[in-house]
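S.K.: Quick check, what structure comes out for this input:
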Amino acid sequence: MSAPQHIKNEHFFQQWLIHAMVLSALAGFIGFTQYEEYHRIDTQEHERLAMQAEIVEKNLTPQLKLSKRVIDSIIDELAAWQAQDDHLRRANHSLKVISDALIGIRPILVIGPDGQVVAGSDAGLADENFRQNDCFQKAMRLADPQLLHVSAPPGNTAAPGAISLCRRISGFQGGFGGIVMVSLAPAYFSDLLDSIRYARDVHSSISREDGQLYLASTRRTDAQMPGLPRGADKQRMVAERHVPSSAPLFGTTLRIAVSRDTEVLFAPWRQSLYAQSVLFGLVAIFSTLGLLIIQKRHRLRRAERKKTEKQIQQLAFFDQLTKLPNRILLLDRLKQAKKASLRSGNHGAVLFIDLDNFKTLNDTLGHDMGDLLLNQVARRLVGCVRAGDTVARLGGDEFVVMLTDLHVNAEQAAAQVDIVGNKILQELSQTYWLNQVTHRSTSSIGATLFMGNLTSIDDLLKQADLAMYKSKAVGRNALRFFDPAMEVAMLERAALETDLRDAIPCRQLILHYQPQIDHRGGVTGVEALVRWQHPLRGLVPPGDFIALAEEIGVILPLGQWVLETACAQLVAWAGHPDMRHLSIAVNVSVRQFNQDDFVDQVLFALACSGADPHLLKLELTESLLVSDVGGVIAKMSAIKAHGVGFSLDDFGTGYSSLAYLKRLPLDQLKIDKSFVRDVTHDPSDASIAKTIIALARSLNIAVIAEGVETLAQRDFLARYGCRAYQGYFFSRPLTLMDLEKFVQRRSHAAPCDDDQRRLRS
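M.R.: Next up, the predicted model:
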């Protein structure tokens, strides 16, 4: 035997060995899982039956104890009844009243030593003789008057389905004076036993220890009753409870039994075992056949190897994961499509597709699942376009679809692209199955048209990419066409970003101050609001650059500059009689507050400037409370220990957790302007504003309303206890010079008539 043949045979033997090991492991796994399932069903059903038996016990025990109390009370009253002239009528009446008042207890009988009924709640049993009754016999034999005896009930209810309790009546010199008998209503306990029957084969019973049956569930399908003689039905799973379970209360122990037919219980498990056994057999057969086929085809692979080597060259033009054309082949096809478009006059289109939140999938489920998703996306994209169109993968989660032979009219060509794009959006938003895990994903698409050589290939891809980012900006799962204005906007944004990075070093930022007014009309403080004095754009409002500053990280040095400038201004005002009392509120972003050295930054700004910390107030937003509340409270407490105050800005619009609010070392709540705007005519806003004011008062926190623009708003807030305001009704944000003039006018002017009227109200 040649060496190659020997190696080949050894390789075949290894394959069979691995095949046998895999089948053995699979068989072991099936056996283990089936054993675990059987054990789980057995344990769970035992626990469930035990729970049902416990339910019966918890209902039966109180009834038995109630019956004992009834018997005890009747025996205690016997002497009083016998002393009365019409004691028989009174006794019957009393027993009837007791029987009617108690649920599940009837009849109640007093039986003399001769077995005749002396008094009872059921007139139909007056002529019955109970001398042969089991309970009567036990009471007559056993001289203990405190012992209760359990037996079948009197009269026609002696058949299984009821319980009677009796107690001996002591006669003259301790002799036998009869019994008091109380029976439990069969219907009451039959309903109870039926109520715990959660399956057709569940049966329950109450019997004596010797097996005599008292009560049983009524809806029966078999002749055997669980719990009669022990072991009478070995096909049933039984759970038992005993009454009483501790010190004896009655003459005998009652046994509660709840059972299930094991044949019925384990029938689904046996079916599953059979199905898995058949499946294992099929797997073993087909895997063996498959291995035989694989080994037979091994020789054919050598013949195909040369053919495969020729195909390797083609791999340079296709994505190895999705088998789609890669960037190189896409660029070549785009080049050909532009030439064809130039000849035919038809439009073409490039659609840039990016999967939304694909990174989250990779980070949570792993790259293997991400690859599965990319493969399914590729197949769906191919199914959305014509055979002559191109679907390519550029890399990551980025795909490009090139459509050719569209309409010569640009608008109609765009309409065709819109149809295909929306079809892609719909297909890609359907549920994906990734190794038996369901996943939902969406995509953002940017599209651009082309015809001829008017636009270079790089520009086409760039345009489609810009349009795709526009789709993400509007909320994802959308299609947007490239607009030349997009390119202009991107260039302007890039220029704005560059200018913003230079704004602080070039001293282009300034602070405006909006006064905060108390209920007497005096200025108590200001809120510092940053403005950007651009050398070319003029005064840029914060809405145009704060979000960009957050995005590019400039918000951190910007926030520090505002804090230091505000502290310096407090020092400057300290020598001004009209301004020295004013506090300055500084807004702190979440990102700025979350810095590890934020406390040191605040204290450093105060120390370097020499500002009075009691006049500095930091305004925080509720979004800080979403995570690490303990860290937030620790930082606030450390800063507040130096005298700095805190205000919760835009209260009511964010997290608003009262559990955390009471723990925060706050000095002030600020009612958001969205509630103040319609407070005079929107009941909901009015209720929210009043609630915030009342909440602040209960927590001993000051409250201020922002966005006060009318006298009616101010009066409403004042009427319900808000004593501080901020808004255009009093003043717009002012420059430093205008603010000082404003404060001087307010401090030297008497309160206006409106102010006086509102103060009186």
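S.K.: only C-alpha atoms for contact and neighbour calcs from this point on.
M.R.: Fine.
S.K.: What separation is there between residue 527 and residue 29?
M.R.: For residue 527, the distance to residue 29 (C-alpha to C-alpha, to the nearest Å) stands at 69 Å.
S.K.: Next: residue 403.
M.R.: 51 Å.
S.K.: for residue 598, same thing?
M.R.: Residue 598 is 57 Å from residue 29, where distance means C-alpha to C-alpha.
S.K.: before we move on, what about residue 243?
M.R.: On the measure of C-alpha to C-alpha, residue 243 and residue 29 end up 45 Å apart.
S.K.: okay, those two: which has more neighbours?
M.R.: Between residue 243 and residue 29, counted using other C-alpha atoms under 10 Å, residue 243 has the larger neighbour count: 21 against 12.
S.K.: The nearest residue to the more buried one once chain neighbours are set aside: neighbour count?
M.R.: Sequence neighbours aside, residue 254 is the residue nearest to residue 243 in space, at 5.0 Å (criterion: C-alpha to C-alpha, 6 or more residues apart in numbering). Look at residue 254: counted by other C-alpha under 10 Å, it has 24 neighbours.
S.K.: you'd agree residue 254 is up against residue 242?
M.R.: Yes. Using C-alpha atoms under 8 Å as the test, residue 254 is close enough to residue 242 to be in contact (5.6 Å).
S.K.: Let me see the ranges of the strands in the stretch 251-400 of the chain.
M.R.: For the stretch 251-400 of the chain, applying DSSP state E, counting those that start in this stretch gives strands covering 254-261, 348-355, 390-395, 398-403.
S.K.: and for comparison, fold this next one:
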Amino acid sequence: MTGIYSPLLVTLSCIIAIMASYTALDLAGRIRACKDAVAGRYWLTGGAFAMGTGIWAMHFIGMLAFMLPENLGYDISFTLLSMLAAVIASGIALAVVNTGELTLVRLLAGGLAMGTGICAMHYVGMAAMKMQPPISYSGPLVGASIFIAMSASVAALWIAFRVNPRSDSPAGRPPIWQRMAAAVMMGAAIAGVHYTGMAAARFPTVAQGTAASLMSAEQLATLVAVMSISVMLIAVLLSVHDKFQSQQTRYLTASLQAANEELQFMLLHDPLTRLPNRVLLEDRVSRIMARVKRSKLEFAFLYIDLDRFKSVNDLMGHHIGDAVIQAAAKRITETLREMDTVARVGGDEFMVVLGESENRQDFETVARRIGIALSDTFVIQGHEIRISASIGISIYPQHGTDIQQLMAHADAAMYYAKDVGKNNYQVFEAGMNIAVERRHRISRNLALAIGRTELTLAYQPKVAIASGGIVGVEALARWHDRELGIIGPEEFIPIAEDTGLILSLGEWVLCEACTQMKRWEAQGEERLQGISVNVSTYQLNHQNFVEVVKGVLEKTGLEAGRLELEVTESAVMQNPERACAILTELHQLGVKIAIDDFGTGYSNLSQLKRFPIDYLKIDQSFISGIATDIQNAALVKTIVAMAYNLNLEVIVEGVETEEQLAFVKNLGAHMYQGYLCSEPLSVEEFQQFLGRTGEKDKTQWR
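M.R.: I've put the predicted structure just below:
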């Protein structure tokens, strides 16, 4: 008995085989790109199901295309068993080729499993017809079908997973042309087995299908259609979901990478100039130093400080100052060689590392070029600005064998350049090291002094101008070092800020001042309404400064309203938003806030009005010579008038003569400090001072 084929259904069966193969290989191919083991198992299961049902669907559509004179039916159990065999074999094959590196042994094993599954599915499916007498087969053609299954499966798996395994595609899978080629090859394997196997089948002339009553061709067609559509739908949904997840992952990965790159850049660069900062500079210096040690060459540090920049910043404002810094950074960069590095290490300070050279004159030549470039007029937003540069040079290894030493010596040479007239460069010499050595000793001894409580506080009274009575006191740190003797705050405070010791020093001063104020309260001293303490920029910007103040107030028991914190205007204007938030939090506790040294920083009263300020202290530099300096007199008058309009009390520092006192009194200032009343006194001297002034008429000492 012979049959004929429907060309349309034959074509459809081949298309389904290819589509199912593509879907299966696509799903399985995601396993290599998937780093999650659980997700990988899901993809493997999906691929196995897609491949197995695809083989099964192709077979039975091919059977529908084969028409015999006898009605055919199919046993449901054998039909499902044939599909299960195809799914299991497909899963084994895909698991083998996706586990580790695809060696020849794995490839052959995977092809064997896949070919076995295709053959098993076909011949179990043929058995589902239950023909009587049974179907016989041509041995050579059966062998040919098995060979086709094995060889085509190996070829398909090789194309899908061995060729170009490291694709540049977003999902990390082979490109689409490669997957299509593999699908066509696998479809050919499935179709080849089926139609070769069908050619091998010999249907007896009198054969009848005993399964015809179990499942008709129409029922089989319905089952095949449902299963095929289900497979395709599942595959589409999985692919869409995975594509969405992949896009989300790529987007998040790209965003995270961009954020990390920006964060890394911010950590290693100055935000204003985009130049390297000290951290990146030190890293590059370490590399240069390693090369120089091998080559016996030299390299140099240049420490650059912009002369007259502060006055530009004060007179023309922050925005002009920032533009000058950016323009200066550009000019410095343009004068350097490719091997050189420039970094911004301070407000108006730059550090340049000049790469290896055999001739140290090269270093001086670069320094000279930088000086000339920076002395040329800057045109910023229509303003002509003239500055210059003081440059210090230190050379490795003559002036130091480590980064800190070289930086310190370049810094010392830079200050020497300023001392001899600015706008020049100086190469470090041993004599310049005296200041550096003293600085190091002060830094070392200061750390010990804080621990040993060698520091003391001096107290300077605040006097109400209207009544002449003492109304408050300012606590000032003093230090008598065992080795170096008396060291003024103008010397050790900047060093404390540079080294970070200002935090422990500032907390000690704050605690000691509050404790002493509490003692005076216990003694019944009612004239002192509060005690003021200076706060550095470093302290103000420290993350736990408010907690430190709270802790000191709780520890000493002093009311917050009796404490006054003095911050400089330059400190609050360095980061206005953060400073405003911190000062507001302190003010809400009840702490009084004063702006110290007003008139010497970057701001004006209109800028400061948003801050929670109680007092404004006029710097003593405006008071000395106020009777003869018309400009200073006009400036003080303007400050007092504006403070009055903003409901701020004005404290004048540095009042030393009756003439100065009379002048500020006429302007309407509220309080003053200065030698006219008293110099800063030790606690014992201040106690005696309180006793004397309590007995005498205020006019005798005012």
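S.K.: TM-score for the pair, please.
M.R.: Overlay of the two chains. TM-score (TM-score structural alignment, normalised by the length of structure 2): 0.46; 370 aligned residues with a C-alpha RMSD of 4.3 Å.
S.K.: if we compare the strands of the stretch 251-400 of structure 1, which one ends up closest to residue 444 of structure 1?
M.R.: strand 348-355 (5.4 Å; C-alpha to C-alpha).
S.K.: Packing partners of the closest one?
M.R.: In terms of contacts (3 or more C-alpha pairs under 8 Å, 6 or more residues apart in numbering; DSSP states H and E), strand 348-355 of structure 1 is packed against helix 327-344, strand 398-403, helix 410-428, strand 443-450, helix 457-473.
S.K.: how much does it deviate in direction from helix 457-473?
M.R.: Computed by axes from the mean of the first three to the mean of the last three C-alpha atoms, to 10 degrees, the angle separating strand 348-355 of structure 1 from helix 457-473 equals 50 degrees.
S.K.: so which helix or strand takes in residue 758 of structure 1?
M.R.: When elements are defined using DSSP states H and E, residue 758 of structure 1 is found to belong to helix 753-760.
S.K.: pretty sure residue 486 of structure 2 is in a strand, no?
M.R.: Yes. Residue 486 of structure 2 forms part of a strand when assessed by DSSP: H, G, I helix; E, B strand; the rest coil.
S.K.: quick one: the residue nearest to it when sequence neighbours are not counted from residue 535 of structure 2, how far?
M.R.: Spatial nearest neighbour of residue 486 of structure 2, chain neighbours left out: residue 480 (4.3 Å); criterion: C-alpha to C-alpha, 6+ apart. Distance from residue 480 of structure 2 to residue 535 of structure 2, counting by C-alpha to C-alpha: 21 Å.
S.K.: Comparing the two, which shows the higher neighbour count?
M.R.: Using other C-alpha under 10 Å as the criterion, residue 480 of structure 2 and residue 535 rank with residue 535 on top: 21 against 14.
S.K.: My read is that the more buried one contacts residue 566, right?
M.R.: Yes. Contact between residue 535 of structure 2 and residue 566 holds when scored by C-alpha under 8 Å: they sit 5.8 Å apart.
S.K.: how close does residue 167 of structure 1 get to residue 80 of structure 1?
M.R.: Taken as C-alpha to C-alpha, the span from residue 167 of structure 1 to residue 80 of structure 1 is 18 Å.
S.K.: same question, residue 315 of structure 1
M.R.: Taking C-alpha to C-alpha, one finds residue 315 of structure 1 at 109 Å from residue 80 of structure 1.
S.K.: next one: residue 55 of structure 1
M.R.: Distance of residue 55 of structure 1 to residue 80 of structure 1, computed by C-alpha to C-alpha: 39 Å.
S.K.: ok, those two, which is more surrounded?
M.R.: Using other C-alpha under 10 Å as the criterion, residue 55 of structure 1 and residue 80 rank with residue 55 on top: 15 against 12.
S.K.: And that one, how far from residue 381 of structure 1?
M.R.: Counting by C-alpha to C-alpha, the gap from residue 55 of structure 1 to residue 381 of structure 1 is 60 Å.
S.K.: What is the longest helix of structure 2 by residue count?
M.R.: For structure 2, the longest helix by residue count, based on DSSP state H, is helix 217-268.
S.K.: Quick check: what element follows that helix along the chain?
M.R.: On the C-terminal side of helix 217-268 of structure 2, the nearest following helix or strand under DSSP H and E is helix 278-295.
S.K.: buried stuff in that following helix?
M.R.: 278, 280, 281, 282, 285, 288, 289, 292 (16 or more other C-alpha atoms under 10 Å).
S.K.: Tell me which helix or strand comes right after it.
M.R.: Per DSSP H and E, the helix or strand that comes after helix 278-295 of structure 2 is strand 298-307.
S.K.: and that next one, what other elements does it pack with?
M.R.: Packing contacts for strand 298-307 of structure 2, counted by 3+ C-alpha pairs under 8 Å, 6+ apart, involve helix 278-295, strand 349-357, strand 388-396, helix 403-419.
S.K.: Adding distance to residue 372 of structure 2, write these out as a markdown table.
M.R.: Shown next, in a markdown table, are these (distance: least, C-alpha to C-alpha, whole Å):
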| stretch | distance to residue 372 of structure 2 |
| --- | --- |
| helix 278-295 | 24 |
| strand 349-357 | 16 |
| strand 388-396 | 8 |
| helix 403-419 | 15 |
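S.K.: what's the closest of those to residue 616 of structure 2?
M.R.: The nearest among these, by C-alpha to C-alpha, is strand 349-357 at 30.1 Å.
S.K.: Residue 320 of structure 2 - how many residues pack around it?
M.R.: Neighbour count of residue 320 of structure 2, defined by other C-alpha under 10 Å: 18.
S.K.: From residue 371 of structure 2, how far out is it?
M.R.: For residue 320 of structure 2, the distance to residue 371 of structure 2 equals 21 Å [C-alpha to C-alpha].
S.K.: you'd agree residue 183 of structure 1 is up against residue 163?
M.R.: Yes. Under the criterion of C-alpha under 8 Å, residue 183 of structure 1 makes contact with residue 163 at 5.8 Å.
S.K.: Distance check, residue 77 of structure 2 against residue 238 of structure 2.
M.R.: Using C-alpha to C-alpha, residue 77 of structure 2 is found at 29 Å from residue 238 of structure 2.
S.K.: Give me the more crowded residue out of these two.
M.R.: Neighbour count, other C-alpha under 10 Å: between residue 77 of structure 2 and residue 238, residue 238 has more, with 15 against 9.
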